[in-house]
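A.B. asks: how would this look folded up:
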Amino acid sequence: MIKAPCLILLYVLSGLTGCSSAPERNYQVNTYQRQASAWLAQGDRKRQQGAYQQALQYYDNAYRYASKRHDVAQMGLARLKQAAVYIKQGQGELAEGKIAQAAEFVRFEHTELAPAIDFMRSKLAFSRGEQAQAQALLSKLQAQYSEQPEKQVYYRWVGWQYTPQRLDWLQAEQDMQLLAQMKADRTLNNIEILSFVIYHNVLWRVTFEHHDVPQAIETAIAHFASLELTNRLVDCFEIAVQHYLAIGDTARAQYYQTRLAELTSSGH
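C.D. replies: Now for the predicted structure:
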């Protein structure tokens, strides 16, 4: 039989556990979430390097770990990233299947993937020559992100990629300055956006014989060298060779041709 003093002590102790001043414990386990994020990041890296098969595998790994946690946002993101690879490879049906899988997570789980799905559907439509559909989806996104400069710049440049005749060089230069400043301020969230802009800036300047091509070439080479994206360095060297041959600067053209040969022979 428990005596009265003991009952009082038990009551006091139980009260203390209910109103403890110790910090509340975090019982959430996020091991699978971290692993999924790591695989997504590695997949992105391989995709940027042009190693598409490895990227697809890494995205599958990300999906598998996210699935273990039922992290439907990461699961949908992994599928959309795979869709981007398939579009790049001209495999539209496979891309469409991955987009449909991501759309299921929006339908049944209310994930915030709808804008990303619209963008991927825009890229798929463009790859199929469905220009009006691609532009309509892109215009929707541009309006949706009108208050987010980084994404606004990206969707604007993708729009110029769809219809180069609409390219506004004054706006393009302002966009590049903005992204460069955001990078310097460490407020740039997605380095891939800056990479996209830098690459297309040099590509379009050469294509349309716009001014400041040498500076654009140097900027692009320095940028992709800093990210160790050798495949993009190869692209930049090819553009440089094309430009300097066109203007009759054979010495510079030969220099970049030599660098191009060195990189391609090393099995980048």
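
A.B. asks: From here on, just use CA atoms for contacts and neighbour counts.
C.D. replies: Fine.

A.B. asks: in stretch 54-73, what counts as buried?
C.D. replies: Applying a neighbour-count criterion of 16 or more other Cα atoms under 10 Å, one finds 55-56, 58-67, 69, 71-73 buried in stretch 54-73.

A.B. asks: let me redo that: stretch 170-185
C.D. replies: Those would be Ala172, Asp175, Met176, Leu178, Leu179, Met182, for stretch 170-185 by 16+ other Cα under 10 Å.

A.B. asks: what does stretch 32-41 give?
C.D. replies: Tyr32, Gln33, Gln35, Ala36, Ser37, Ala38, Trp39, Leu40, Ala41.

A.B. asks: quick one: the helices in the stretch 101-250 of the chain?
C.D. replies: Taking DSSP state H, counting those that start in this stretch as the criterion, the stretch 101-250 of the chain carries its helices at 114-127, 131-144, 149-162, 169-184, 191-207, 213-226, 230-246, 250-265.

A.B. asks: how about this one, so we can line them up?
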Amino acid sequence: MDTTLARFFDTLATGASLDEDDRNHLFQLPFARKTYPAAGYLMRQGDRGDALSIVLDGYCYGQKDDGEGKSQIVSLAITGDSIGLEHLYLRAVDHDTRALTGVVVATVPLAAVRQIAARRPAIAQALGVHQAIRHAITREWMVNIGARDGLRRVAHFLCEFAVRSDAAGRTPEDGYELPMSQEQIGQATGLTAVHVNRMLKTLHTAGLVERSWRHVRFADWHGLRDIAGFSTDYLHAGQQVRIPAPPAP
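C.D. replies: Got it, this is the predicted structure:
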């Protein structure tokens, strides 16, 4: 648990000047380890959001139902990502969060997070930046569905998955294991499973990706990125405005 939490705190530190004392306070938060089976619910729409979870292992997704039996996947969480930070400010859970694979998370009561954020401004800023980046990713997903054609949508989704996996240290030497079925990729990109399959075949035929079941290797990363029009700018790695640490008394 400590290794993944340390990586999460390192990610927070890119958005604020966290000193050693800040990090010590973060490690002292009362985290508890929880496990969920694939397809299990971490949170359900209508629940009261009362905990922050850090994904220690596995993948989760946010899902919103249209009220008539159709679902849209609205977010993807990988190892080292947080779930539920918005409930520092919003009481009601407005979408489901489900496990894509078996998932292990570290949870901490939001009341404890609020207390530490109130006492330590650098931690409050770091949490705010972290949530702002999640919003930036959501905006990019909206553009992906609303403005790109099917081939670019799938290519962009694959590019983002690769970059975020690399940042989380989940990059095997021979490619990536996609945790999502073609139907689920379709729910994230606004396409049918048949359309997703066709787009993956097109990328494969073009020599951009090699795939076997859910295993994908990027044979031509630059070509895939160019088709997708992919830029990492919206992930905001290392581009945050920092609040200077207060001067020593």
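
A.B. asks: Got a TM-score for the pair?
C.D. replies: Aligned and superposed, the two chains score 0.31 in TM-score terms (TM-score structural alignment, normalised by the length of structure 2); 133 aligned residues with a Cα RMSD of 6.1 Å.

A.B. asks: quick revisit: using JSON lines, please lay out the helices of the stretch 101-250 of structure 1 together with distance to Ala78 of structure 1.
C.D. replies: Shown next, in JSON lines, are the helices of the stretch 101-250 of structure 1 (distance: least, Cα to Cα, whole Å):
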{"stretch": "helix 114-127", "distance to Ala78 of structure 1": "11"}
{"stretch": "helix 131-144", "distance to Ala78 of structure 1": "20"}
{"stretch": "helix 149-162", "distance to Ala78 of structure 1": "20"}
{"stretch": "helix 169-184", "distance to Ala78 of structure 1": "26"}
{"stretch": "helix 191-207", "distance to Ala78 of structure 1": "17"}
{"stretch": "helix 213-226", "distance to Ala78 of structure 1": "25"}
{"stretch": "helix 230-246", "distance to Ala78 of structure 1": "23"}
{"stretch": "helix 250-265", "distance to Ala78 of structure 1": "30"}
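
A.B. asks: For Gly15 of structure 1, which of those helices is the nearest?
C.D. replies: Closest to Gly15 of structure 1 of those is helix 114-127 (Cα to Cα; 48.1 Å).

A.B. asks: for the closest one, packing partners?
C.D. replies: Under the contact definition 3 or more Cα pairs under 8 Å, 6 or more residues apart in numbering; DSSP states H and E, helix 114-127 of structure 1 sits against helix 72-88, helix 92-109, helix 131-144.

A.B. asks: Now it: buried residues?
C.D. replies: Applying a neighbour-count criterion of 16+ other Cα under 10 Å, one finds Ala116, Ile117, Asp118, Phe119, Met120, Arg121, Ser122, Lys123, Leu124, Ala125, Phe126, Ser127 buried in helix 114-127 of structure 1.

A.B. asks: Ok, stretch 93-108 of structure 1 next?
C.D. replies: Along stretch 93-108 of structure 1, these residues count as buried under the neighbour rule (16+ other Cα under 10 Å): Ala95, Glu96, Lys98, Ile99, Ala100, Ala102, Ala103, Phe105, Val106.

A.B. asks: same deal with stretch 119-127 of structure 2?
C.D. replies: Applying 16+ other Cα under 10 Å to stretch 119-127 of structure 2 flags Pro121, Ala122, Ile123, Ala124, Gln125, Ala126, Leu127 as buried.

A.B. asks: same thing with stretch 147-165 of structure 2?
C.D. replies: Within stretch 147-165 of structure 2, the residues that count as buried by 16+ other Cα under 10 Å are 148, 150-162, 164-165.

A.B. asks: just those now: which is nearest Met199 of structure 2?
C.D. replies: Looking across those and measuring by Cα to Cα, the closest to Met199 of structure 2 is Leu151, at 5.4 Å.

A.B. asks: all strands in structure 2, in order from the N-terminus.
C.D. replies: All strands of structure 2, identified by DSSP state E, fall at 32-36, 41-43, 51-57, 60-65, 71-77, 82-83, 96-99, 103-109, 176-177, 209-212, 215-218.

A.B. asks: could I get these as TSV with distance to Val143 of structure 2?
C.D. replies: Putting the strands of structure 2 into TSV (distance: least, Cα to Cα, whole Å) gives the following:
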stretch	distance to Val143 of structure 2
strand 32-36	31
strand 41-43	26
strand 51-57	26
strand 60-65	18
strand 71-77	12
strand 82-83	22
strand 96-99	22
strand 103-109	29
strand 176-177	24
strand 209-212	23
strand 215-218	23
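
A.B. asks: Which single one of the buried residues of stretch 54-73 of structure 1 is nearest to Thr219 of structure 1?
C.D. replies: Among the buried residues of stretch 54-73 of structure 1, Ala55 lies closest to Thr219 of structure 1 (Cα to Cα), at 26.9 Å.

A.B. asks: Counting neighbours, what do you get for His25 of structure 2?
C.D. replies: By other Cα atoms under 10 Å, the residues close to His25 of structure 2 number 12.

A.B. asks: Once you drop chain neighbours, what's closest to it?
C.D. replies: Once flanking residues are discounted, His25 of structure 2 sits nearest to Ile116: 7.7 Å by Cα to Cα, 6 or more residues apart in numbering.

A.B. asks: Return the residues in contact with the one you found.
C.D. replies: By Cα atoms under 8 Å, 6 or more residues apart in numbering, the contact set of Ile116 of structure 2 is His25, Ile123, Ala124.

A.B. asks: Identify, from those residues, the entry nearest to Leu12 of structure 2.
C.D. replies: Closest approach to Leu12 of structure 2 among the contacts of Ile116 of structure 2 (Cα to Cα): Ile123, at 8.0 Å.

A.B. asks: Could you report the neighbour count for Met140 of structure 1?
C.D. replies: Met isn't right for residue 140 of structure 1; it's Lys. Neighbour count of Lys140 of structure 1, defined by other Cα under 10 Å: 14.

A.B. asks: Thank you, goodbye.
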